[in-house]
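**Student:** take this sequence and fold it.
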Amino acid sequence: MNQIHPNYSIKIEERTDEILKWLYIGTNLPFWPEFYQYITHDLKTFQAKSILLTEEGNITGHVLLFNENEEILYFGFFGVFNHDKNKIGFLLNKLIEYGKLNKFSKIIGPVNIPTFIYGWGFMEKGSEASIYIGKPINPPIYQELFFHKGFTLKTKELSLEGPVIKLNSKILKSFTLENYEMFHPKSWEEVLSFKPIFFRLNTNLPRDSVITPGTQHLYENYVEFAKTYGGLFLIVFVKYKITGDIIGCFLSIPNPFRKNKSDVYDSCEAFIILLEKEHQGKGLGWLLALFSAKKGWDNNIRYNSTPIEKNVKRSIRMAKKYGLEHKRTHLILEYSI
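**Tutor:** Sure thing, here's the model as predicted:
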């Protein structure tokens, strides 16, 4: 599909190897060749496409398109060179046109797959702009133009960040719930065997709170990334002793953009926490977080970032209690067709 404008034209690109060449336009996070295997996995999983914006034959803008069903069109890696207002507006119009032409009912994004590397949302003005895993960086002109075009706020995600506190056993014991047991998988093979459990736990999330679609297809990709840049300490499961069932998990992401003086990765992001509904509201979430922080410290992790939805006030208070500060805000937007 090609469309003409006095100054610009667009092209729909479906070839994965070609899409890989242009995703960098839509992110300020490092786009290293060593990440290609993780990116390619998700592009192929979703059969993603790109809209490429060209000016006089040169590609100057990009937006990624993908979907899990016929209802919602997701977009990611939206960007143009020099953040030119006219080009952003033109590409945005083509994104909306594509959604209408293909009869989607909503457009949601930005969701930059794989999200465990490139994250989601437009960064809000005033946010810290340092390089960190899963934290997109962009000037405010993007969300301003999206809002002007009729997009509305779906989710406001806060990043609470700071040094990892060295926790002593007394603090952990004060949170201990005697009917629950936290544990790390013994091997990466065991981690992979827990995929059905992860998928079952993930179904407990309210539909509106799910940002990344198709998580049942993405588990192995996350595991491979955690294995390459981190370790088993990043993955915690919780067992309910009375039944022996695994009823929760806490997954973190290693941050390959930061190392200590010994050339060791020393930071991470708390990626996802899942609990069975009947075990929620008992403090298990924070017990998992503290257990994970303790194990992180034991494995050289000294800095952590935790994404928390703005309306989850209790979690924000708890994060600040343990020394984390609100450093960044990202906006996930939606458009009803």
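**Student:** going forward, measure contacts between C-alpha atoms and count neighbours the same way
**Tutor:** OK.
**Student:** buried sites along stretch 153-173?
**Tutor:** Using 16 or more other C-alpha atoms under 10 Å as the test for burial, stretch 153-173 gives 154, 155, 156, 157, 158, 159, 160, 161, 162, 164, 165.
**Student:** so what's the gap between that stretch and the chain middle?
**Tutor:** Centroid separation for stretch 153-173 versus its chain: 17 Å, with C-alpha atoms, centre = their mean, to the nearest Å.
**Student:** equivalent analysis for stretch 309-322, please.
**Tutor:** The answer for stretch 309-322 is 19 Å, by C-alpha atoms, centre = their mean.
**Student:** cool, stretch 13-25 as well?
**Tutor:** Centroid separation for stretch 13-25 versus its chain: 20 Å, with C-alpha atoms, centre = their mean.
**Student:** just stretch 214-227 next, same as before
**Tutor:** 12 Å.
**Student:** again, but for stretch 139-148
**Tutor:** Chain-centre distance of stretch 139-148: 20 Å, with C-alpha atoms, centre = their mean.
**Student:** ok, residues contacting that stretch?
**Tutor:** For stretch 139-148, contacts defined as C-alpha atoms under 8 Å, 6 or more residues apart in numbering pick out 83, 85, 88, 89, 92, 122, 123, 124, 125.
**Student:** alongside the first, I'd like the structure of this one:
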Amino acid sequence: MQILETRSKYSFIIEYDVKEFMKYIDLGTDIPILPEFRKYLIRSFKIYKSKAILLKKNIHDNIFNNNKGEIEGITIIFNEDPEILFFGFFGVYNHDYYKIDLMIKNLINYAKKNNFRKIRGPVNIPAVIFGFGFMEEGSSKIPFVGCPVNPPIYQKKFYENKFYSKYIEDTYKMAAFKVDPRKIPKYDFSDYEVKFPGKENIWKVMDEMIALHSSVMPEYSNITPNTIKNVQTLFDYIFEFGEEWMVWTLHYKPSGKMIGCGHAAPNPLSMDRRGRYDTARFLHWVVEKKHQKKGLTVLMYGSVSLEAFKNTSRTKLKYGNGPFGIKNEANIGFAKNKTMGVRTRRHIILEKMI
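**Tutor:** Here you go, the predicted structure:
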């Protein structure tokens, strides 16, 4: 623990001990922290060597003792690039605008003192559970993994401190239904095959999936830094709560090459009356550029749907949730036109030049 700055009413403390700042992490998220989620938080914080900036309210019980106090604000900071300071889990007690502003200014001062050129966030690692970005006003507040909830005062105060929008992501609520893609006359999928590696074989194809994702979606790949470091957390989470069909790969039969992939995240925050998970967040639909515009997203969706409805003992999908960058016209078009998708949320990643 290190004191960064002290004022008459508040002190800023940087906390290095993960177990210590985990005591206050709920200040930085409205997504319920299930007991099973805590190990993923701790693992991610340690992998990224995260620290926490804490806002402590000073309580003077006498003129000689200023050690007591309550933590009223938190943000997690980490960096993979010496020029970019990432922050996440930014929140203050009662969402007080004055304390939010204090926290932002201290974050900026920390970045300046440590020679960062940019500040970017919020990125709430692991993002598969806690998401990224501040929620735009008017978005759905129904609890869902990967979908932070916050009042608009946060964005307002960041904009007042000269932050700007770096990346905007819309989330669509999509119908979940079973369809056999090979029975759709419009498409010829005879040269393609969808596979489900499952928990036992995911590590054999992981490197290919990461390389394919990075080549097709470079903008998104720059939001959460060095995702390779934390990819085991992603897949461990998916297979702990989810199903084998939630990770898939797409192959071109003539060459045997993987030319597409995707994965979905289970949402343990929503269950039906029988205790089954009834929603999932479909995170990625990636297709190599030269194979695009051939309906292959339809092939992947249909193949996944057939698997999803085979065994519904633990997961029976009522609907899906799909996040897409606002420039991702192909996937947005698929969500709207093929799954009757309706935009329900928007999240904004902010950045500031130092």
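**Student:** on that earlier part again, out of the contacts of stretch 139-148 of structure 1, who's the most crowded?
**Tutor:** For those, counting by other C-alpha atoms under 10 Å, the largest number of neighbours falls to residue 122: 27 neighbours.
**Student:** ok, back up a step: reformat the contacts of stretch 139-148 of structure 1 as CSV; add secondary structure.
**Tutor:** Below are those laid out as CSV (DSSP: H, G, I helix; E, B strand; the rest coil):
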residue, secondary structure
83, helix
85, helix
88, helix
89, helix
92, helix
122, strand
123, strand
124, coil
125, coil
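**Student:** wait, which of these is closest to residue 5 of structure 1?
**Tutor:** Residue 5 of structure 1 lies nearest to residue 89 out of the contacts of stretch 139-148 of structure 1, by C-alpha to C-alpha, at 12.5 Å.
**Student:** neighbours of the equivalent of residue 196 of structure 2 over in structure 1, how many?
**Tutor:** Using TM-score structural alignment as the criterion, the counterpart of residue 196 of structure 2 in structure 1 is residue 184. Residues lying near residue 184 of structure 1 (other C-alpha under 10 Å) number 18.
**Student:** from residue 161 of structure 1, how far off is residue 184 of structure 1?
**Tutor:** 24 Å (C-alpha to C-alpha, to the nearest Å).
**Student:** give the contact list for whichever residue in structure 2 pairs up with residue 48 of structure 1.
**Tutor:** Using TM-score structural alignment, the partner of residue 48 of structure 1 in structure 2 is residue 50. For residue 50 of structure 2, the contacting residues are 16, 18, 76, 77, 78, 79, by C-alpha under 8 Å, 6+ apart.
**Student:** now for the residues you listed, which pair is the farthest apart?
**Tutor:** 18 and 79 (15.7 Å).
**Student:** report the mean distance between the helix or strand where residue 234 of structure 2 lies and its aligned residues in structure 1.
**Tutor:** Assessed by DSSP states H and E, residue 234 of structure 2 sits inside helix 231-241. Helix 231-241 of structure 2, aligned to structure 1 and superposed, deviates on average by 1.2 Å (mean C-alpha distance after the TM-score superposition for structure 1).
**Student:** for stretch 74-81 of structure 2, same thing?
**Tutor:** So stretch 74-81 of structure 2 averages 0.8 Å relative to structure 1 (mean C-alpha distance after the TM-score superposition for structure 1).
**Student:** what's that stretch aligned against in structure 1?
**Tutor:** The counterpart of stretch 74-81 of structure 2 in structure 1, using TM-score structural alignment, spans residues 62-69.
**Student:** just the strands from structure 2, written as ranges.
**Tutor:** 2-6, 10-15, 51-58, 69-81, 84-92, 118-121, 134-135, 164-175, 192-195, 247-252, 257-266, 277-287, 315-325, 342-353 (DSSP state E).
**Student:** turn the ones you listed into JSON lines, columns for distance to residue 146 of structure 2.
**Tutor:** Shown next, in JSON lines, are the strands of structure 2 (distance: least, C-alpha to C-alpha, whole Å):
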{"stretch": "strand 2-6", "distance to residue 146 of structure 2": "31"}
{"stretch": "strand 10-15", "distance to residue 146 of structure 2": "25"}
{"stretch": "strand 51-58", "distance to residue 146 of structure 2": "21"}
{"stretch": "strand 69-81", "distance to residue 146 of structure 2": "17"}
{"stretch": "strand 84-92", "distance to residue 146 of structure 2": "13"}
{"stretch": "strand 118-121", "distance to residue 146 of structure 2": "14"}
{"stretch": "strand 134-135", "distance to residue 146 of structure 2": "11"}
{"stretch": "strand 164-175", "distance to residue 146 of structure 2": "10"}
{"stretch": "strand 192-195", "distance to residue 146 of structure 2": "25"}
{"stretch": "strand 247-252", "distance to residue 146 of structure 2": "17"}
{"stretch": "strand 257-266", "distance to residue 146 of structure 2": "9"}
{"stretch": "strand 277-287", "distance to residue 146 of structure 2": "8"}
{"stretch": "strand 315-325", "distance to residue 146 of structure 2": "9"}
{"stretch": "strand 342-353", "distance to residue 146 of structure 2": "10"}
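**Student:** so what does residue 149 of structure 2 match up with in structure 1?
**Tutor:** In structure 1, residue 149 of structure 2 lands on residue 137 (TM-score structural alignment).
**Student:** so the match of residue 196 of structure 2 makes contact with residue 235?
**Tutor:** Yes - with contact defined as C-alpha atoms under 8 Å, residue 184 of structure 1 counts as touching residue 235 (6.0 Å).
**Student:** can you give me the buried ones in the top helix by length along structure 2?
**Tutor:** For structure 2, the helix that runs over the most residues, judged by DSSP state H, is helix 198-216. Residues of helix 198-216 of structure 2 classed as buried by neighbour count (16+ other C-alpha under 10 Å): 198, 202, 206, 208, 209, 212, 213, 214.
**Student:** cool, and stretch 105-120 of structure 1?
**Tutor:** Buried-residue list, stretch 105-120 of structure 1, by 16+ other C-alpha under 10 Å: 106-120.
**Student:** the aligned residue in structure 1 for residue 243 of structure 2: how many residues sit nearby?
**Tutor:** When structure 1 is aligned by TM-score structural alignment, residue 243 of structure 2 is paired with residue 231. Close neighbours of residue 231 of structure 1, defined as other C-alpha under 10 Å, add up to 18.
**Student:** how close does residue 231 of structure 1 sit to residue 36 of structure 1?
**Tutor:** Going from residue 231 of structure 1 to residue 36 of structure 1 by C-alpha to C-alpha gives 20 Å.
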